[in-house]
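S.K.: mind folding the following:
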Amino acid sequence: MKKCPFTHEDLGFTKAEGDMVAKWWPNRLNLKILQLNNDRLVPDRIEYAQAFETLDIDALVADLKKVMKTSQAWWPADWGHYGPLFIRLAWHSAGTYRLVDGKGGANSGNQRFAPVNSWPDNANLDKARRLLWPVKKRYGNAISWADLMILAGNVALEDMGFETLGFGGGRVDAWEAEIDTYWGSEEKWMEDKRRTENGKIKHSLGAAQMGLIYVNPEGPDGVPDVLGAAREIRDSFRRMGMNDEETIALIAGGHTFGKNHGAADPAKYLGPEPEAAPIEEQGLGWKNSYKSGKGPDTITSGLEGAWTPTPTRWDDSFLRILFKYEWNLQKSPAGAWQWVAVDPDEEDRVVDAHDPAKKSAPIMLTTDLALKLDPDFARISRRFLEDHALFQEAFAKAWFKLTHRDMGPRKRYLGPLVPQERFIWQDPIPQESYSKGIDASNIARLKAAIDASGASDQALLYTAWSAAAAYRRSDFKGGSDGARIALEPQKSFAINRVHVAETLETLEAIRRDFNTEEAAISLADLIVLGGSYAVEKAIAKAGFDLEVPVTIARGDATQDLTDTHAFQFLEPFADGFVNFLAEGCDLAEEEALLFKADQLGLTVAEMVVLAGGLRAMGVGYDEKVGIYGSGALDTSFFDTLTDMAIEWKPIDERLYEGVDRESGERLYTATRADLIFGANSELRAQSEFWAQEDNEKRFVHAFVKAWVKVMENNL
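M.R.: Predicted coordinates for the structure are as follows:
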């Protein structure tokens, strides 16, 4: 037999750590994040919606209930019911969501992939997904993993006596790890290197430590400091858009069910997490070598015990027991800090999950006691204790918000279980505000009115771009639909200080003159129409004739239906497509450009043609800073970057001057977001492609396709 010609080192590139290009040039742009937006890899939302329509939801719910009460020997159910496990599965799937960038959450089923599937806080949820696999296998493409995990949590609540608000399907599964999400810089689980000088969690993160969904249940950094835990709870939950009442409803409601598992020391008995587990484990992690390794010997968090004597039934027992007893600080069998009820009544002692002959005192976590000892939390908690109906309503609304917040507007929800009630966090748009009666002749009239208005093409383009580019695919928030660029806080974003106000005023005047009972156009549609018409005129200047498709399907939001707190997080700190960089922002513009392209769901090719086309048409925040063309949709931007007659010299850390190599005359003032398309080898390859003389018409078509994608992102 011949000796294998390769070593493990030779094939190191097949592992993440083997990306030697990234090791050699760690500051090189990571264009791979835009490959996540490749249509060949991302399942189609329309196809999934069609498959979901075939789903027998009643049969699926019945099957889920059967699974929940059919204990499996390989992973026995506590008290014979997997409901609490599935509630935790759904909660931890959705609970990673954060307002700052819309990342995390349940809408892609990313709990199945690294690193989330291997976080300490998600220990043993791999078993919950395996318990659901027979159901997923049976219903196939009609239910995504992302939807199934949330629905399982809902069904669990209902099977244990709680009435949820409902369920909206429509979450499309990802098929690979989301490498475009920053979870922190720590290299070890439970490390905490995410604090500012004043001790607060850094702005871009939601959890208190690496590997947690929210906060450490033992207290800050494992220290049983109840009031310190209250501060961290409030901070962490607010980062996902929850107020104090919603936070308490979720904690008290969720901890009405189930138990903690800490039969022994996890450091001694638990094997590696799923991503590091041996191949024979087939994706399961945390193999437990303590006694049977399951049932009464289960190790998850290291905490041990149940909160209530009725852990598989919805009632008021969590808050009742929390306020009824004093609590002693003790160590669990695994060595974790927890609080045990002092001299509990027999009726409040908890029957063992696997041995009905045993009973134990109820326990609370440091984070639970925060609901009693923090004055503001305590006022809300007592109100819920005294009014169970109020508590039930609050938990139902908070649970629905938790599990649906990252799905975007309500129009994206699928299925017969969607509740009729609308919530401001769903970004509602009044139905009466949508365009009506708009046909080809109306479009022609509106274009003529735009011409007569005197609005510049650059202003129309800039306004349409700013409206649509506020979209982020991470939670489907923002975008052109709703015309919230005319409302606070968006109209006051720094990027909208140029062009936008006067353009909106002009478009509103056109609407007033045009709209009738028979035909009316929304401001949102007119903004997109105005920008798209400007693209058509730029195409004509380049010597081509092409109509830019515009879908008339948008409505106009109102200020009172706009969640101003949530929308403030959509303000861009940079937009390299129009050479905008917020004052005080010290990020590299090319990195911010990539972030913006990723949030818009663009591929590398789409990013290149949009950046080049907008510049060619003269669209920018500051017309003096950037490589801009004459207004035609042509390849002039790429011509300039590939012209060796021009030499680029730094002016400062952000700006560069392009000078004629022979005369020394300054021709351009460029930014890093301009020059990256000539400096990065992969981007330069595309710039050279578009600079070829035979690609001008092809470029126009490519730009229009990408432009329409951005304009229609939130339709």
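S.K.: contacts and neighbour counts: CA atoms only from here.
M.R.: Noted.
S.K.: and the end-to-end length of stretch 472-485?
M.R.: 15 Å (CA to CA, to the nearest Å).
S.K.: equivalent analysis for stretch 582-591, please.
M.R.: 14 Å.
S.K.: mind listing residues that contact that stretch?
M.R.: 29, 494-495, 572-574, 576, 581, 671-673, 676 (CA atoms under 8 Å, 6 or more residues apart in numbering).
S.K.: among those, which one lies nearest to Met617?
M.R.: Nearest to Met617 out of these is Gly576 (CA to CA; 15.0 Å).
S.K.: in contact with that closest one, which residues?
M.R.: Contact analysis of Gly576 by CA under 8 Å, 6+ apart lists 589-590, 592-593, 596, 611, 673-674.
S.K.: of those residues, which is the nearest to Asp694?
M.R.: Distance ranking of the contacts of Gly576 against Asp694, using CA to CA, places Ala611 first at 19.8 Å.
S.K.: please generate a structure for the following sequence too, so the two can be compared:
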Amino acid sequence: WSNGYLESLLHNKWTLVTSPAGAHQWEAVNGTLDYPDPFDPKKFRKATMLTSDLALINDPSYLNITTRWLDHPEELADAFAKAWFKLLHRDLGPVSRYLGPEVPKETFVWQDPLPAREGELINDADVSKLKADILAAPGLDVSKLAFVAWASASTYRNSDKRGGANGARIALQPQSDWVANNPKQLAEVLDALKKVQSSFNSGSKKVSLADLIVLGGVAAVEKAAKDAGVEVAVPFYPGRVDATQEQTDITSFGYLEPQADGFRNYGRGTARARTEEYLVDKASQLTLSPPELTVLVGGLRALGATFDGSNTGVLTQKKGQLTNDFFVNLLDISTVWSKDGEDAESWTGTDRKTKEKKWAATRADLVFGSHAELRAISEVYAASDAKEKFVKDFVAAWTKVMNLDRFDLKK
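M.R.: Model prediction:
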């Protein structure tokens, strides 16, 4: 390890030459023959650089950095060590997943740090009371609660273990401003949940906003299932904490913003990928199997958890009830589907006989009728005797997504 690179870069003058391969590169005008020739061990050459190297002394911003490091090589060594550490650990997830005696004590904002959990966990009695308080809170309903819980948890990316509900970063920038999260509705739901939190936290125990967001989704799913005639207990594991804005890198989290999310019928395809392909990619990041993908989309449509609150894809007359109506009506042969425009993003379902409009849907909905594997799964859930199976499978897949970032539960 030495500072030879910067010394050569800053102490030499450079002239444009042609390499033996015919490419342009830069050679030190006043350089000495210090570098072994790659082909003849008896020959030595002057230092050569690429244009990307020369940028470090011609761009004023880079020049300030390189001249500083030339005079303070210990700062370069420290900066390199931190950058190398980040490169090797960027896809490892939070510090809680690190193992071994050499885990550094210092944490960095790119690790999406979370504060340590304090106090006693809420118990079953507390959970029951909080669910009742959430459902009774003004302005909250099944659709809104399920939507916010999903929006929070579904930011998880298995590729680098980032995102998820823990930290309640949906309440912070940049997530609070994402179009996919319906900022106006999100703010209303969070305000209501914070009032429930404030009331509960006035006692001896504390509950985080992150836990309340997920618990709101739990309460919504249980109520929707009950209203559909199926009693079910949705598992809930407390222990999440709330991150601060200072612990959240706005630019870095901006890359988690979805281009399209078929689970809540947000966005559309691009030149790079079709709408349904974005949906499959999202399911992959959430580690979902085809049956889990299918049951979650059908359930979220039944709950009315679309990004803009519209009825697009909500193929039911019982919005807010956890029924299998989405699959029943999607596969109904009395419905004829026609595209609304040349881009084939939006579709209208009309009655085959009366020609009356029945439903509105997107490619993210119709793929469950057109794709062979997804249609086969949809037909299982559309069966008249599949109502309880549908609810049970939805709850299992929902709980999985809500806990994808709970690495503390997986130790």
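S.K.: most neighbours among the contacts of Gly576 of the first structure, which one?
M.R.: Across the contacts of Gly576 of the first structure, the neighbour count under other CA atoms under 10 Å reaches its highest value at Asp674, namely 28 neighbours.
S.K.: translate that one into the numbering of the second structure.
M.R.: Under the alignment (TM-score structural alignment), Asp674 of the first structure maps onto Asp365 of the second structure.
S.K.: out of the contacts of stretch 582-591 of the first structure, give me the two with the largest separation.
M.R.: Using CA to CA, these span at most 26.2 Å, a distance reached by Leu29 and Ala494.
S.K.: so which residues of the stretch 251-400 of the first structure form strands?
M.R.: 259-260, 305-306, 327-331, 337-341, 350-351, 359-360, 363-364 (DSSP state E, counting those that start in this stretch).
S.K.: the stretch 451-600 of the first structure too?
M.R.: Here the stretch 451-600 of the first structure has its strands, by DSSP E, counting those that start in this stretch, at 574-575, 580-581.
S.K.: pick the most deeply packed of these.
M.R.: Among the strands of the stretch 451-600 of the first structure, ranked by average contacts under mean count of other CA atoms under 10 Å, first place goes to strand 574-575 (a mean of 25).
S.K.: so it aligns onto which residues of the second structure?
M.R.: Under TM-score structural alignment, the match for strand 574-575 of the first structure is residues 260-261.
S.K.: against the first structure, where does stretch 54-71 of the second structure fall?
M.R.: By TM-score structural alignment, stretch 54-71 of the second structure lines up with residues 369-386 in the first structure.
S.K.: same question for stretch 81-96 of the second structure.
M.R.: Taking TM-score structural alignment as the measure, the first structure aligns residues 396-411 with stretch 81-96 of the second structure.
S.K.: could you give the separation of the matching stretch from the chain centroid?
M.R.: 13 Å (CA atoms, centre = their mean, to the nearest Å).
S.K.: and what of stretch 67-79 of the second structure?
M.R.: Distance, stretch centre to chain centre, for stretch 67-79 of the second structure: 36 Å (CA atoms, centre = their mean).
S.K.: now that stretch: buried residues?
M.R.: For stretch 67-79 of the second structure, burial by neighbour count (16 or more other CA atoms under 10 Å) applies to 69-70, 76.
S.K.: and what of stretch 169-179 of the second structure?
M.R.: Quick answer for stretch 169-179 of the second structure (16+ other CA under 10 Å): 169-177.
S.K.: do the same with stretch 405-414 of the first structure
M.R.: Buried residues in stretch 405-414 of the first structure, counted by 16+ other CA under 10 Å: 405-410, 412-414.
S.K.: now do that stretch: distance to the chain's middle.
M.R.: The answer for stretch 405-414 of the first structure is 13 Å, by CA atoms, centre = their mean.
S.K.: quick check: end-to-end length of that stretch?
M.R.: OK, stretch 405-414 of the first structure end separation, CA to CA: 15 Å.
S.K.: name the SS class of Gly100 of the second structure, please.
M.R.: Three-state assignment for Gly100 of the second structure (DSSP: H, G, I helix; E, B strand; the rest coil): coil.
S.K.: burial count for it?
M.R.: Neighbourhood size, Gly100 of the second structure [other CA under 10 Å]: 6.
S.K.: cool, Lys23 of the first structure as well?
M.R.: Residues within reach of Lys23 of the first structure, counting by other CA under 10 Å, total 11.
S.K.: mind checking how far it is from Ala588 of the first structure?
M.R.: To Ala588 of the first structure, Lys23 of the first structure is 19 Å away according to CA to CA.
S.K.: then Ala370 of the first structure?
M.R.: 41 Å.
S.K.: now do Val67 of the first structure
M.R.: Applying CA to CA to Val67 of the first structure and Ala588 of the first structure gives a distance of 51 Å.
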